[in-house]
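Participant: Pasting the sequence and the predicted coordinates here, then a few questions.
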Amino acid sequence: MDKMPKWADVLLIPFINLLLAFILSGLVILAIGKDPLVAIKTMVEGSFGSTNAWGYTLYYATNYIFTGLAVAIAFHARMFNIGGEGQAAIGGLGVALVCLAVDWPHWTLALPAATIGAAIFGAGWALIPAYLQARRGSHIVITTIMFNFISAALMGYLLVNALKEPGNMAAETRDFPAGAHLPSFHEMLAPFGIEFSKHAPANISFLLALLCCFLFWVLIWRTRLGFAIRSFGHSETAARYAGISPTKIIMISMMISGALAGLMAINNVMGESERLILNSVEGAGFIGIAVALMGRSHPVGVFLAALLFGFLTQGGAELQLWENIPRELVVVIQALVILFTGALDNMVRAPVERLFLKFKKRVA
């Protein structure tokens, strides 16, 4: 069967979906008595108009890259991991325990150790739903959602009763050692004579996120395990016939997914807060679902979608600050983006495919 070109599927369809979402969002802004052109200008300038704005946009995008990749690898194995929120929170626990256990002399030692801690804790938290799916037939969507609530309760208990610094009323740990401080963009670029805002939270974990994008591509499209994951995702029956173990694929895929979600804590816990605080994930686990959907579970698409949602998050804060537009409106915009790129994707895809096929027939 003839299909439209790959570039149209990867670029044109998402662009049209985004355009429709933003047009509808503009109408919503107009309905509340605000100028949509002023609103989009404020969002763009607040997200990309200065190094400080870029720093916040890339900080949020880094979170979404990790959680988007986490959901994407589960998608390739035909699983819907809704537990990124909880896995990222538990990953933060792993980071905190590693950073507080040793008086680290330098971040070059602390970062690899914290990365391992975040990945192990995130993977371990995803292992239980994976086992229940593989061995007991429990649906992964239900169990991962339940484990989000369990992780929230567990983190609340630990931060109030076990990890809280004595004498501190806030539910948070003590500050990490100075040697666990990660270089910010300001510190990274200063040696090259490039000025970057010292107040922006973007840090070296952005480069770690880019490395994970590359390793994700290598794993899925250049390794035997990646082929097995994709084969299982396309057809479990064919995978079984080829000798691929469904139990093995489910367990490994979910553990990698949980590890990627856990790595988000390197950015927000170790890089930005420099201590573990309650509700440090702030919904990034759920936004990762939209990022993976919009990015078509490809690392390049995930990166671009994460940048978009980073723009929406930072731009939404600017709207609230300067235009007195409720930040909840950004949730509406995000929902419209998800709606058009996910649920209503075929509404755009079907007519575009027909146009390409009609054009191809005319040329032939």
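Facilitator: Good, I have the coordinates.
Participant: From now on I want contacts and neighbour counts done on CA atoms only, so please keep to that.
Facilitator: Noted.
Participant: Hmm, residue 197 and residue 52 touching each other?
Facilitator: Yes - counting by CA atoms under 8 Å, residue 52 touches residue 197, with 5.0 Å between them.
Participant: Tell me, how many residues neighbour residue 135?
Facilitator: By the measure other CA atoms under 10 Å, the count of residues near residue 135 is 13.
Participant: Now the nearest residue to it once chain neighbours are set aside: which helix or strand?
Facilitator: Distances taken as CA to CA, 6 or more residues apart in numbering put residue 247 closest to residue 135, at 7.2 Å, once the chain neighbours are dropped. Take DSSP states H and E as the rule and residue 247 turns out to sit in helix 246-262.
Participant: any idea how far that helix is from the chain center?
Facilitator: Relative to the centre of its chain, helix 246-262 is centred 16 Å away, using CA atoms, centre = their mean, to the nearest Å.
Participant: Now do that helix: which elements does it pack against?
Facilitator: Packing contacts for helix 246-262, counted by 3 or more CA pairs under 8 Å, 6 or more residues apart in numbering; DSSP states H and E, involve helix 51-76, helix 84-101, helix 107-131, helix 224-234, helix 236-241.
Participant: The fourth one to helix 51-76, inter-axis angle?
Facilitator: Between helix 224-234 and helix 51-76, the angle comes out at 70 degrees (axes from the mean of the first three to the mean of the last three CA atoms, to 10 degrees).
Participant: what does helix 224-234 contact?
Facilitator: For helix 224-234, contacts defined as CA atoms under 8 Å, 6 or more residues apart in numbering pick out 75-79, 219-221, 238-240, 244, 246, 249, 253.
Participant: also this one, for the comparison:
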Amino acid sequence: MSNRIVNILVPVISVILGLLVGAIVMLVSGYDPIAGYSALWNGIFGDVYTMGETIRQITPYILAGLAVAFAFRTGLFNIGVEGQLIVGWFAAAYVGVAFDLPKMIHLPLAILAAAAAGALWGFIPGLLKARFKVHEVIVTIMMNYVALHTTNALVRAISDGGDNTGPINPNASLRSDFLANMTDFSRLHYGIIIALVMVLVMYIILEKTTLGFELKAVGLNQHASEYAGMNVNKNIILAMVISGAFAGLGGAMEALGTFGFASVKGGFTGIGFDGIAVALLGANTPLGIIFGATLFGSLKYGATNMPNEAGIPEEIVSIVIAIIIFFVASGYVIRLLVQRFSKNKEAK
């Protein structure tokens, strides 16, 4: 069996297993899994409003998945996507609130501010990894908490003790009357276009440029790359900076599109952490991440309809989603089983 077929089968099998076990959990808990999954389907595709909201939910997942996958492809494990997304969220909202500029200047400036903030938050663990060999997993986990509490303090500072920055200037908004009217006034915004463009950007960087070749080479073997004349430390830092920029853009989608402000957060958004599973499901490939983000965005938004339509408690819904994520994260085990089954079949 070819690797291409295996790459397609693994995520499909992962999702099917997750849905089956989720159905068993609902059945054991005394709820109708058919009604539950029907409610999930209606929550995703029920009407144009829910479809608009589903696409809106998918948008930051694409960028979070790109951030995780880019680091993976360069030999790094960026657990700090959540923190980078949060600082990007704040930076975009701050620029959106603090300035009054023409839309052609204001919106790009806010988006670039988010990317720069995320890149800065990625630069710190990249520098520590390159110069002092501090493991990026530890640093990025800690940086998540620093990001959460720092942005909370900054929100309170610029709002005189309030819990949000206030609404951004309309000239910095990604929202569109055209998209709102087309989807029955959902929060769908132009961020989905930016996310898809970033998918193309990641593909071009990694597959079509000398920089991408160097980044992947350093990730595969630092010693061989150094022997070949590549600057290993520079490439480690650059990989984390680019990864952080993708995550920061994910925050901009929330600040400039979905919510239109930044607020004091009681905890993490979860988008950055789910980005790890999105990247795994998409096999760390740009195209795969679109499908992975579509799955997670659809589950996250569609599941909100399950308590209303099927009477399934939110706790059970969370368990079902977690089970699906578990099987997706176990994709490498499923891959081994599929390959072993294929070899046994060929041997016979």
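Facilitator: Here it is on my side, so go on. All figures in this text were calculated on a predicted structure; none of them were measured in a lab.
Participant: Quick check: the helix holding residue 247 of structure 1 compared with structure 2, mean distance?
Facilitator: Average distance, helix 246-262 of structure 1 versus aligned residues of structure 2 after superposition (mean CA distance after the TM-score superposition for structure 1): 0.7 Å.
Participant: what angle separates that helix from helix 224-234?
Facilitator: Going by the same axes, to 10 degrees, helix 246-262 of structure 1 makes 110 degrees with helix 224-234.
Participant: How are the helices of the stretch 201-350 of structure 1 distributed by residue range?
Facilitator: 205-222, 224-234, 236-241, 246-262, 264-265, 284-294, 299-322, 328-338, 345-363 (DSSP state H, counting those that start in this stretch).
Participant: Save these as JSON lines, and put in distance to residue 94 of structure 1 too.
Facilitator: Below are the helices of the stretch 201-350 of structure 1 laid out as JSON lines (distance: least, CA to CA, whole Å):
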{"stretch": "helix 205-222", "distance to residue 94 of structure 1": "16"}
{"stretch": "helix 224-234", "distance to residue 94 of structure 1": "27"}
{"stretch": "helix 236-241", "distance to residue 94 of structure 1": "34"}
{"stretch": "helix 246-262", "distance to residue 94 of structure 1": "8"}
{"stretch": "helix 264-265", "distance to residue 94 of structure 1": "9"}
{"stretch": "helix 284-294", "distance to residue 94 of structure 1": "17"}
{"stretch": "helix 299-322", "distance to residue 94 of structure 1": "24"}
{"stretch": "helix 328-338", "distance to residue 94 of structure 1": "30"}
{"stretch": "helix 345-363", "distance to residue 94 of structure 1": "38"}
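Participant: any chance of those in a markdown table, plus mean neighbour count?
Facilitator: As requested, those are exported to a markdown table (neighbours: other CA atoms under 10 Å):
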| stretch | mean neighbour count |
| --- | --- |
| helix 205-222 | 17 |
| helix 224-234 | 19 |
| helix 236-241 | 14 |
| helix 246-262 | 27 |
| helix 264-265 | 36 |
| helix 284-294 | 26 |
| helix 299-322 | 22 |
| helix 328-338 | 18 |
| helix 345-363 | 13 |
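Participant: one step back: could you tell me the angle between the helix holding residue 247 of structure 1 and helix 284-294?
Facilitator: 120 degrees.
Participant: Tell me the residues of structure 2 aligned with helix 246-262 of structure 1.
Facilitator: Helix 246-262 of structure 1 corresponds to residues 232-248 in structure 2, going by TM-score structural alignment.
Participant: Can you tell me what sits against stretch 31-51 of structure 2?
Facilitator: 23-24, 26-27, 54, 182-186, 298-299, 301-306, 309-310, 312.
Participant: mind redoing it with 6 Å?
Facilitator: 23, 26, 183, 184, 186, 298, 302, 303, 305, 306, 309, 310 (CA atoms under 6 Å, 6 or more residues apart in numbering).
Participant: Now do that stretch: distance to the chain's middle.
Facilitator: 23 Å.
Participant: Quick one: the residues in structure 1 that that stretch pairs up with.
Facilitator: Going by TM-score structural alignment: stretch 31-51 of structure 2 matches residues 34-54.
Participant: Grab the nearest non-local neighbour of residue 191 of structure 2.
Facilitator: residue 253 (5.7 Å).
Participant: Give me the number of neighbouring residues for residue 184 of structure 2.
Facilitator: Around residue 184 of structure 2 there are 15 residues (other CA under 10 Å).
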